[in-house]
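Chemist: Okay, predicted coordinates and the sequence, questions at the end:
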Amino acid sequence: MKIIIAGAGEVGYHLAKLFSYEAHDIMLIDVDEERLAYADKNLDIQTIEGDATSPQLLMQANAPYVDLVIAVTSNQSININVCIFAKQLGAKRTIARVRSQELISKKLKINLKEIGIDEVISPEYLAADEIKLLLNQSGFTDTFEFDEGALKMIGVTLRSKASFIGKTVQEAAEVYPGLHFIPIAIQRHGTQYTIIPRGDTAFKRGDLVYFVTDDEGVEELYNLTGAEKRIIKNVMILGGSNIGKMLAKELSECKYNVKLIEKNERKAFEIADDIPDVLVINEDGRNVSLLEDENISKMDAFISVTGNSETNIMSSLVAKTKKVKKTIALVENMDYFQLSHNMGINTFVNKKLIAANDIFRFIRKGNLMAMTKLNNMNAELLEFQVKKNSKICNRKIVDIDFPRTSVVGGVIRDGKGEIALGDFVIKEDDRLVICCLPKSIKRVEKLFS
């Protein structure tokens, strides 16, 4: 695909990096010469220095002939204008990064597609949404929902209490028949190698295992993996960033008891005025004595979403020493993901990765409905819709030539999730959730094309 990315900041650079790995034709535009020089040096892409809202510059970037334009600068107005102009020039599809919740809301009366914007994304909104989901499934390290929860992806580290440690996938299935979940990826403790489990793959203590499950399977996973089910009621948020403010508002509306700490006086008072049900404290949250004075040890969850990754990590570690059940830190450096479990922090959240996941589905082939990359794993979870002429339609799963480095996690039929085994017959309009390693993606895509 030919793709233009406007904005070489954190999100834009990360997207350019991911897309370039897949041999897409990328043009990166930014006004910052240093950012472009860094991208040009480290990535196999083309760059143009200048204002992406200039129709002349967009023509220079071949906007009339591109498949996708992604505007992800830090300025919402610039992103909207880039998409409008690019669409007018002939770009096939446009995506704009926005900050306003109003533009993301389904209640918006303006038809954005009519003015040239096909999709809007907000990394902050997506990150806040993921954190809310993590609080709802507080015993697990990672979660993702397909079709409003018809199927769920859940990540959990196997403790000594897990009843199927030492058993193979096949043995576990025989001992616990009729379960409502299936393992889709495993990372051995102390390694970075991703395993797509087969029947003879054994579960080991310390494994980070991802499962696909329906609602009934969530309870089963709590019981069988030894994960501790925690009730979250009292939440402390460090940082009045867009994510912090959005999260505080939504959690308070869901009847959580929320404390928010923000050191900037003006911002703290603005948040207090906007969200009267949230206790806002105008102090520096890096002060351990302050956290103790605000009863951090009585919190069920601590969420650090300041603009500084190191602050978020260190404050979460302090919370962990105070016996806080669930700690979540917003980080910008992808390398930190490999350290999260060793550090003792329950979950790291990276808005770049979340935004990239949301955008990636627009470049996948084969009627892709949703996708996510598994944290700290070299694997993707993809949801495809089956069309009448798809190669897999009206066939049993066991008879389909899926790559060995891929696995069917489940099927959504008529809005209901099912854990589908080998004799399950796939029908038109089914939605299949498939986990696969990068080398298998093109083969999997062809099955749905």
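Modeler: Sure, I can see it. Residues are numbered from 1 along each chain as shown.

Chemist: contacts and neighbour counts: CA atoms only from here.
Modeler: Fine.

Chemist: How about the contacts made by residue 97?
Modeler: Residue 97 makes contact with 70, 71, 72, 73, 76, 79, 80, 120, 121, 122, 123 under the criterion CA atoms under 8 Å, 6 or more residues apart in numbering.

Chemist: Residue 77 versus the residue nearest to the fifth one when sequence neighbours are not counted, what's the distance?
Modeler: Distances taken as CA to CA, 6 or more residues apart in numbering place residue 98 nearest to residue 76, at 5.0 Å, with adjacent residues excluded. Here residue 98 is placed at a distance of 8 Å from residue 77 (CA to CA, to the nearest Å).

Chemist: Comparison target, given below:
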Amino acid sequence: MKIIIVGCGKVGAALTAQLSREDNLVTVIDTDSIVVRNVSNTYDVMGIVGNGASYQVLQEADIEHADLMIAVTKSDEMNLLCCVIAKQAADCHTIARVRNPMYREEREFIRKKLGLSMIINPEHAAAMEMARLLRFPSAIEIDSFSRGRIEMLRFKVPETSKIVHMSLRELAGALQYSLLVCAVERNGEVYIPDGNFVIQAKDSLSIITTPQNAESLFKKIGVHTNKVHNTMIVGGGEITYYLAKSLANMNVDVKIIEKNKDRCEVLSEALPDATVIYGDGSDQELLKEERIQNMDSFVACTDMDEENIILSLYAKEKVSSKVVTKINHLEFNDVIHSLNLDSLIYPKHITAEYILQYVRAMKNSIGSNVETLYKLMEDRVEALEFIVNQNCRMIGIRLQDMKTRPNLLVAAINRQGKVIIPGGQDSFEAGDSVIIVTTETGLQDIHEILAE
């Protein structure tokens, strides 16, 4: 596919890296010549210095033959204008990053009227992921499939858990519960396990379950759910606004600490159910005064990664259930993960994930398409949801008769709202949504799960 990316910031660079790696012909546009040169040289893509809303610049990027234009500059209005001009210049798909909450309620109206394929709001997407984690704090990470009917939860196995030293085959029998462990991270190594895999303490397990069964399942395996009743958020940006609104609907008490007085007034008016404190959230005495030690959960959501990390390390010793840390930059992942923080949220990574999902769906063959895509365990594992179409040649073949790629697992089937944890006798039917977990990244069609 021929793809034009306008804006070479963190999201633009992350998209360029992934899309160029998947054999797409990528052209990047930015007004900063140094940034364009760095991105084009690093990822071996074509770079153009200029305004992405200029028809002349888009012509130089060969917009007439482009399949997709993605606008991820710092300005919402610029992104929308880029997409409008691209639609007028060529019959291509367009995606715009739009962050201002003012446009949130009008998102579908704007998308339809301007003819956009997709609008992505990274702050709202990050806030929804944080809300899922606070709803189920025992999990390190929660990914949702089939419009919320299926969830993949990642958690660390406590040393006291009854499942330590059990094989996965023994685990299924002992729990008398339909459970599938999709992926395991142990000492920096990632495994797609089979029934003989033996669980050890401190393993990071990713399991497939339904939201209704998650709590009872965690109780059975000896992991406390620790429901959250209150939370403290440091930083009053747009993510905090969306998160506080979502938590209010979950009857969670919210306390926000923000050091900008004007922003405090805006938040107080917009969030009547939240307590907004004017002050410096990095002040240890203020945190004590606001009773951080009585909080169930804590969210470090300032604009500075260093401050978020330090606050989270401090909060881990104080709060009872959950600490969530927002990370803005994608570099130094190894260092950040070595700090043993609780749950990390990367808004820019989430944005790139959503857009990559759409690109893969565009490239699908007639057998299926990518409905959902998550990159797990520092991008070493992908969990994909495919919709099986009527002309898929894999329909009716039992899973035990399929020769699938190594390090790949058929994790779940959603059939008309019924969730199936598949065994060897199960097969695909038209209309199924199928979840695949694999270390083979870049799959675009369900037929690609088969071994060559």
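Modeler: Nice, I can see it. In this text, all values refer to a predicted model and were calculated from it rather than measured experimentally.

Chemist: Let me see the TM-score of these two.
Modeler: TM-score for the superposed chains, counting by TM-score structural alignment, normalised by the length of structure 1: 0.93, backed by 444 aligned residues with a CA RMSD of 2.1 Å.

Chemist: Residue 117 of structure 2 - how many residues pack around it?
Modeler: 17 (other CA atoms under 10 Å).

Chemist: That one: what's it in contact with?
Modeler: Taking CA under 8 Å, 6+ apart, one finds 93, 94, 95, 111 in contact with residue 117 of structure 2.

Chemist: Neighbour-wise, which one of those leads?
Modeler: Within these, neighbour counts (other CA under 10 Å) peak at residue 94, which reaches 26 neighbours.

Chemist: give me the element that residue is part of.
Modeler: Here residue 94 of structure 2, judged by DSSP states H and E, is contained in strand 93-97.

Chemist: by how many degrees do the helix or strand that that strand is followed by and strand 93-97 diverge?
Modeler: Where DSSP H and E defines the elements, the next helix or strand beyond strand 93-97 of structure 2 is helix 107-114. For helix 107-114 of structure 2 against strand 93-97, the angle by axes from the mean of the first three to the mean of the last three CA atoms, to 10 degrees is 140 degrees.

Chemist: Would you mark the buried spots in helix 107-114 of structure 2?
Modeler: 107, 111, 114 (16 or more other CA atoms under 10 Å).

Chemist: can you give me the helices in the stretch 251-400 of structure 1?
Modeler: 265-274, 288-293, 309-321, 340-343, 351-360 (DSSP state H, counting those that start in this stretch).

Chemist: quick revisit: tell me which two in the contacts of residue 97 of structure 1 are the farthest apart.
Modeler: Among these, the pair separated by the greatest distance (CA to CA) is 80 and 123, at 15.4 Å.

Chemist: Average separation of the host helix or strand of residue 70 of structure 1 from the aligned part of structure 2, please.
Modeler: Using DSSP H and E, the element containing residue 70 of structure 1 is strand 68-71. Following superposition, strand 68-71 of structure 1 is found to deviate from structure 2 by 1.0 Å on average (mean CA distance after the TM-score superposition for structure 1).

Chemist: Mean deviation, the following helix or strand past that strand versus structure 2?
Modeler: From strand 68-71 of structure 1 onward toward the C-terminus, using DSSP H and E, the following helix or strand is helix 76-89. Taken over the aligned residues, the distance from helix 76-89 of structure 1 to structure 2 averages 1.0 Å (mean CA distance after the TM-score superposition for structure 1).

Chemist: quick one: buried residues of helix 76-89 of structure 1?
Modeler: 76, 78, 79, 80, 81, 82, 83, 84, 85, 86, 87, 89.

Chemist: Then stretch 285-305 of structure 1?
Modeler: Those buried within stretch 285-305 of structure 1 under the rule 16+ other CA under 10 Å are 285, 286, 291, 296, 297, 299, 300, 301, 302, 303, 304, 305.

Chemist: Which residues outside that stretch are in contact with it?
Modeler: 135, 231-241, 243-244, 261-263, 283-284, 311-313, 315-316, 318-319, 322-330.

Chemist: ok, now with 6 Å
Modeler: 232, 234-239, 312, 322, 324-330 (CA atoms under 6 Å, 6 or more residues apart in numbering).

Chemist: In structure 2, point out the residues matching that stretch.
Modeler: Counting by TM-score structural alignment, stretch 285-305 of structure 1 lines up with residues 281-301 of structure 2.

Chemist: Surely residue 11 of structure 1 is in a strand?
Modeler: No: assigned with DSSP: H, G, I helix; E, B strand; the rest coil, residue 11 of structure 1 falls outside any strand and is helix.

Chemist: The closest residue to it other than its chain neighbours - how many residues pack around it?
Modeler: Using CA to CA, 6+ apart and skipping residues adjacent in sequence, the residue nearest residue 11 of structure 1 is residue 352, 5.0 Å away. Neighbour count for residue 352 of structure 1, taken as other CA under 10 Å: 23.

Chemist: Pick the one among the contacts of stretch 285-305 of structure 1 closest to residue 348 of structure 1.
Modeler: Nearest member of these to residue 348 of structure 1, counting by CA to CA, is residue 329, at 5.0 Å.

Chemist: Tell me how far the residue mapped onto that closest one from structure 2 lies from residue 18 of structure 2.
Modeler: Residue 329 of structure 1 maps onto residue 325 in structure 2, with residues paired by TM-score structural alignment. The gap separating residue 325 of structure 2 from residue 18 of structure 2 is 24 Å, by CA to CA.
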